[in-house]
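In: give me coordinates for this.
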Amino acid sequence: MSNELKKTLGLGTALSTVIGLVIGSGVFFKPQAIYTITNGAPGLGIIAWILGGFITIMAGLTAAEVSAAIPRTGGMMVYIEEIYGKKLGFLTGWMQTVLFFPGTTAALAVIFAQQCAELFGYTATNMTIVLPIALGVIILLALLNNIGSSFGGAIQNIATIGKLVPLILIIIFGFIKGKSGGSTFTPIVGQGVSASTALGHVLIATLFAYDGWINVGAIAGEMKNPGKDLPTAIVGGLSAVMAVYIIINLAYLRVASASELALVTSPATLVATRLFGDVGGKIITIGILISVFGTLNGYLLTGPRIPYTLAKQKIIPGSDALSKVNAGGSPTNATWLVAILACIYALSGQFNLLTDLTVFMVWVFYVLTFIGVMKLRKDNPNLDRPYKVPLYPIIPLVAIIGGLFVIVNQLLTATVIALGGIIITLIGLPVYNYMSKKNDN
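Out: Take a look at the predicted model:
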């Protein structure tokens, strides 16, 4: 049996993976956190959706250069290893393996389970209902993705189409039936809230909603034409997502006020129920569940490629098992590793806590990637670059500055969460040192 991943994925799957990884839960659920932070004021929330999208597109334009220049399975971990060396590359992969992918998968499973519970008349806080559903959907998708990478890609394509239905319906009917002249930009923040302090918090929320774009690089080794298709998928997908996010949030505010959206777990469901009635609202909720399901699948499609790559290099415990590929072309044991860790994180039942933790930590490595694009141009000017970031170095610098703002703000205002992510990541250092010595013997 071959342990090499097959080149079976094309632009369609890559593009749907970007959109599928990004449009999932954030656009439907994060308005609640955003308008809670602004104390029921809409202005800063809309600004954050615009600013978060701008920063993300700058990030995508920047990272696409190194993604295309180093189109190997492993994504960001491989880029950072190439630029900064094996130890930092391993630490990137370790963070993604033990924190980012399983933590985000767990957060998505929790919000999926909460919406299922509410759909059937239970409360989102009923853990006896929520936790079994959350664990069950993780295990189900791990089983489906182990059928093969092409099968996982097919799920992604179907779910991406499915998730567009509630978005389109809410946008169209929100503008047709919603109130005209509703407040969308004023006030900027509510009483007692500092705009400068709140901006960092709402950006964390919107950046979670925009996150996932770089992870399509993790399947570069399975793409037929990564040099051409990868940048197209990242930049094209993000531009479409940003437009959708801004428009749908304006539609939300035509149907419900920001203060109302702050009080409900699923603002999109509230809006849908007002537009289409109870039955219509439930139908839209099912569409939202399909959306989250697709995003969950995207993370369990791409995430296991990270421990698989580490295992191929023999630098993670259990490398012999984690490097195995099944008959369908999927890294089966690596998939179960991510799924089991996700189940453990899901036991917390905390959507916002998990997303804040993963967004902070992954942006530390995003910024290293952006800096790495500039370093790689200096250190290896003759490297074949099928795509170059436009307006160099302005766009990379904008991406770096935006990322540093998010990191520093989270360190100052959510110190415990930030330190938790740093500690989990740094545990990877003794693991790397142990495995390196073991391989040298």
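
In: okay, CA-based contacts and neighbour counts for the rest of this
Out: Noted.

In: how about the helices in the stretch 201-350 of the chain?
Out: Taking DSSP state H, counting those that start in this stretch as the criterion, the stretch 201-350 of the chain carries its helices at 226-255, 258-261, 267-302, 305-312, 319-322, 332-346.

In: the residue positioned nearest the centre of the chain: what's it in contact with?
Out: Closest to where the C-alpha atoms of the chain average out (C-alpha atoms, centre = their mean) is residue 212, at 3.0 Å. For residue 212, the contact set (C-alpha atoms under 8 Å, 6 or more residues apart in numbering) comprises 18, 21-22.

In: re the thing from before, out of the helices of the stretch 201-350 of the chain, which comes closest to residue 406?
Out: Among the helices of the stretch 201-350 of the chain, helix 226-255 comes nearest to residue 406, with 18.6 Å by C-alpha to C-alpha.

In: who does that closest one touch, helix- and strand-wise?
Out: In this structure, helix 226-255 packs against helix 11-22, helix 43-69, helix 149-177, helix 195-210, helix 267-302, with contacts taken as 3 or more C-alpha pairs under 8 Å, 6 or more residues apart in numbering; DSSP states H and E.

In: is residue 34 part of a helix or strand, or is it coil?
Out: Classification of residue 34 by DSSP: H, G, I helix; E, B strand; the rest coil places it in helix.

In: now it: closest residue in space that isn't a chain neighbour?
Out: residue 202 (5.3 Å; C-alpha to C-alpha, 6 or more residues apart in numbering).

In: can you count the residues close to the one you found?
Out: Counted by other C-alpha atoms under 10 Å, the residues lying close to residue 202 total 27.

In: swap in residue 116?
Out: Other residues within reach of residue 116 by the criterion other C-alpha under 10 Å amount to 21.

In: what sits against residue 204?
Out: Here residue 204 is in contact with 356, 359-360, 406 (C-alpha under 8 Å, 6+ apart).

In: ok, of these, which one's closest to residue 228?
Out: Closest approach to residue 228 among the contacts of residue 204 (C-alpha to C-alpha): residue 359, at 28.1 Å.

In: I'd assumed residue 206 was in contact with the closest one.
Out: No: the criterion here is C-alpha atoms under 8 Å, and residue 359 misses it with residue 206 at 10.0 Å.

In: please provide the structure for the following sequence as well, for comparison with the first:
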Amino acid sequence: MHQEDSLKKSIGLMTAITIVIGTIIGSGVFVKPSVVLGHAGSSNMAIAAWVVGGVLTLAAGLTIAEVGAQIPKTGGLYAYIRDIYGRFWGFLTGWVQTVIYGPAIIASLTLFFGILVANFFGFSESLGIWIGIAALTFLVILNILGTGLGGAMQNFTTVAKLIPVFAIIIFGLLWGKADIFNQDVTSLIKDGDEINFGRAVLATLFAYDGWIMLTNLTGEMKNAKRNLPLAMLIGLSVVTLAYVFINIAVFHVIPASELIGMGNTSSAQAATVLFGSIGAKFVNIGVIISIFGCLNGKIMTFPRVPFAMADDHLLPFSKVIGYVSPKTNTPVGALSIVYLLGLLLVLLTMAFPKVVNADYLSEICIFVIYVFYIMAFVGLFLLRKRFKGQRAYSVPLYPVVPIVAILGGLFIIISTLQSDFLGALYSLIIVAVGIPFYLFLKKHV
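Out: Purely as a prediction, here's the structure:
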């Protein structure tokens, strides 16, 4: 019997939708407007960049949803690559996610959350680190006690984080006086090389990252073949609309010529204009809740990858990592290993900041993760050829949508090679290190 069968199917459609929204929306919705404008050069092109980023992400989500409906198993991308291309490629996908990518993102969010809370209350930065670790520990324990509890937390934080977003959108559109469109700021950008629509779209795609995380929980979803595609469609549509309209609202409140120099404070400045001095605090609380909810979403989803790998005996100590509590029906072993790896990266980042940087590790891994994404997108065509006939869900506008998803993935890979070739090389080295581990496990486990 596979341990996957002992996981409780406790995730309904609403929780699935909030996981999609909550694992995408972190701080990007609040801090990216000025960054994207700096690359786009005008308000029109900035808004267009958010739309294009949303369309590419939606195409990816709808494509993966068909793959997930065909392979409704815990582990998401790992399970898809394994079933389509074999255990070797599946292992390498899971290896990167388990050893570096997942722990690095969790560590980054943990540190960011702690710093934000410390700054908000005027605490020292050293205390902020412990606040972050306490939040990480609390959320891991919560998810060990029950996936339903983790889901309830995700529902609450997602609704809470959307309140300031919608407040800025609604009141910004109603009360704003600045022109939204046709605001050219190219003359205000000191480095002309920064103006590049491709770089603007790339900046939005980093804000959209996390769209695939729900698929890790497919084995615990109620009626996954129906709810996975539906949650992807609804969740990604909400995120795209939120991102596009908060940028329109910010442009309506703050002239683009002023916005260009605001860096990461643009949404807070817009809230201050709209709601007075309490506005910035309102947004800061929103960012804190947003990061907390995003961290919870990552803790819910990332451990399912090592869990699925342990279930396939593709990790050392598979029995321990694959352990499911008979009382709570949660993957306690996988949650614990991801917690320990994330905590280790937090401590290493703080102790050796010049050697270990969780933010940078998560960023360089995006290159190789998108290689696996593209393999999964191409896998849709292979699955259709392999299993002809009726499907629980078919991606709309086939084959246009999967092709758009593939082109979007290639765009990120090419852009990363151009902007950070060394980082892309590092991520490939991380993959290569996994090969001898696979060969050893194949022989001895």
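
In: could you get me the TM-score between them?
Out: Laid over one another, the chains give 0.90 as their TM-score (TM-score structural alignment, normalised by the length of structure 1), with 432 aligned residues with a C-alpha RMSD of 2.4 Å.

In: hang on, the earlier thing: need the counterpart of the residue nearest to the centre of structure 1 in structure 2.
Out: Using TM-score structural alignment as the criterion, the counterpart of residue 212 of structure 1 in structure 2 is residue 210.

In: how near is that match to residue 297 of structure 2?
Out: Going from residue 210 of structure 2 to residue 297 of structure 2 by C-alpha to C-alpha, to the nearest Å gives 9 Å.

In: circling back to that earlier point, quick one: what's aligned to the residue nearest to residue 34 of structure 1 in structure 2?
Out: By TM-score structural alignment, residue 202 of structure 1 lines up with residue 200.

In: make CSV from the helices and strands packed on helix 226-255 of structure 1 and add distance to residue 236 of structure 1 to it.
Out: Formatted as CSV, these follow (distance: least, C-alpha to C-alpha, whole Å):
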stretch, distance to residue 236 of structure 1
helix 11-22, 8
helix 43-69, 9
helix 149-177, 15
helix 195-210, 13
helix 267-302, 18
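
In: how about the ones you listed, which one is nearest residue 312 of structure 1?
Out: Of these, the one closest to residue 312 of structure 1 (C-alpha to C-alpha) turns out to be helix 267-302, at 16.1 Å.

In: what's the closest of the helices and strands packed on helix 226-255 of structure 1 to residue 113 of structure 1?
Out: The closest of these to residue 113 of structure 1 is helix 267-302. By C-alpha to C-alpha, the value is 9.0 Å.

In: so what does the closest one touch, helix or strand wise?
Out: Under the contact criterion of 3+ C-alpha pairs under 8 Å, 6+ apart, helix 267-302 of structure 1 touches helix 11-22, helix 26-37, helix 101-119, helix 127-145, helix 149-177, helix 226-255, helix 332-346.

In: in structure 1, what stretch matches stretch 423-435 of structure 2?
Out: With TM-score structural alignment as the criterion, stretch 423-435 of structure 2 aligns to 417-429.

In: buried stuff in that stretch?
Out: 417-419, 421-422, 425, 428 (16 or more other C-alpha atoms under 10 Å).

In: out of the helices and strands packed on helix 267-302 of structure 1, nearest to residue 61 of structure 1?
Out: Nearest of these to residue 61 of structure 1, taken as C-alpha to C-alpha: helix 226-255 at 6.3 Å.

In: quick one on the thing from earlier: the match of residue 202 of structure 1 reaches residue 36, doesn't it?
Out: Yes: Residue 200 of structure 2 lies in contact with residue 36 (C-alpha under 8 Å); the separation is 5.0 Å.

In: ok, back up a step: tell me the contacts of the residue nearest to residue 34 of structure 1?
Out: By C-alpha under 8 Å, 6+ apart, the contact list for residue 202 of structure 1 reads 33-34, 37, 44-45, 48.

In: closest one of those to residue 176 of structure 1?
Out: residue 45 (22.3 Å).

In: and residue 16 of structure 1, what pairs with it in structure 2?
Out: Here residue 16 of structure 1 is matched to residue 18 in structure 2, going by TM-score structural alignment.

In: and the gap between residue 218 of structure 2 and residue 16 of structure 2?
Out: 9 Å.

In: quick check: neighbours shared by those two?
Out: Counting by C-alpha under 8 Å, 6+ apart, the contacts common to residue 218 of structure 2 and residue 16 are residue 228.

In: could you look up the SS state of residue 180 of structure 1?
Out: Three-state call for residue 180 of structure 1 (three-state DSSP): coil.

In: my read is that it contacts residue 256, right?
Out: No: between residue 180 of structure 1 and residue 256 there is no contact, the gap being 11.6 Å when judged by C-alpha under 8 Å.

In: comparing the two, which residue is more hemmed in?
Out: Legend: neighbour count by other C-alpha under 10 Å for residue 180 of structure 1 and residue 256, higher for residue 256 (20 against 11).

In: residues in contact with the more buried one?
Out: Residue 256 of structure 1 makes contacts with residue 271, as judged by C-alpha under 8 Å, 6+ apart.

In: and it, what's its match in structure 2?
Out: Matched to structure 2 by TM-score structural alignment, residue 256 of structure 1 sits across from residue 254.

In: repeat for residue 175 of structure 1
Out: Match for residue 175 of structure 1 (TM-score structural alignment): residue 173.

In: what's the spacing between the closest residue to its match other than its chain neighbours and residue 80 of structure 2?
Out: In space, and not counting its chain neighbours, residue 173 of structure 2 is closest to residue 249: 5.3 Å by C-alpha to C-alpha, 6+ apart. Noted for residue 249 of structure 2: a distance of 39 Å to residue 80 of structure 2, by C-alpha to C-alpha.
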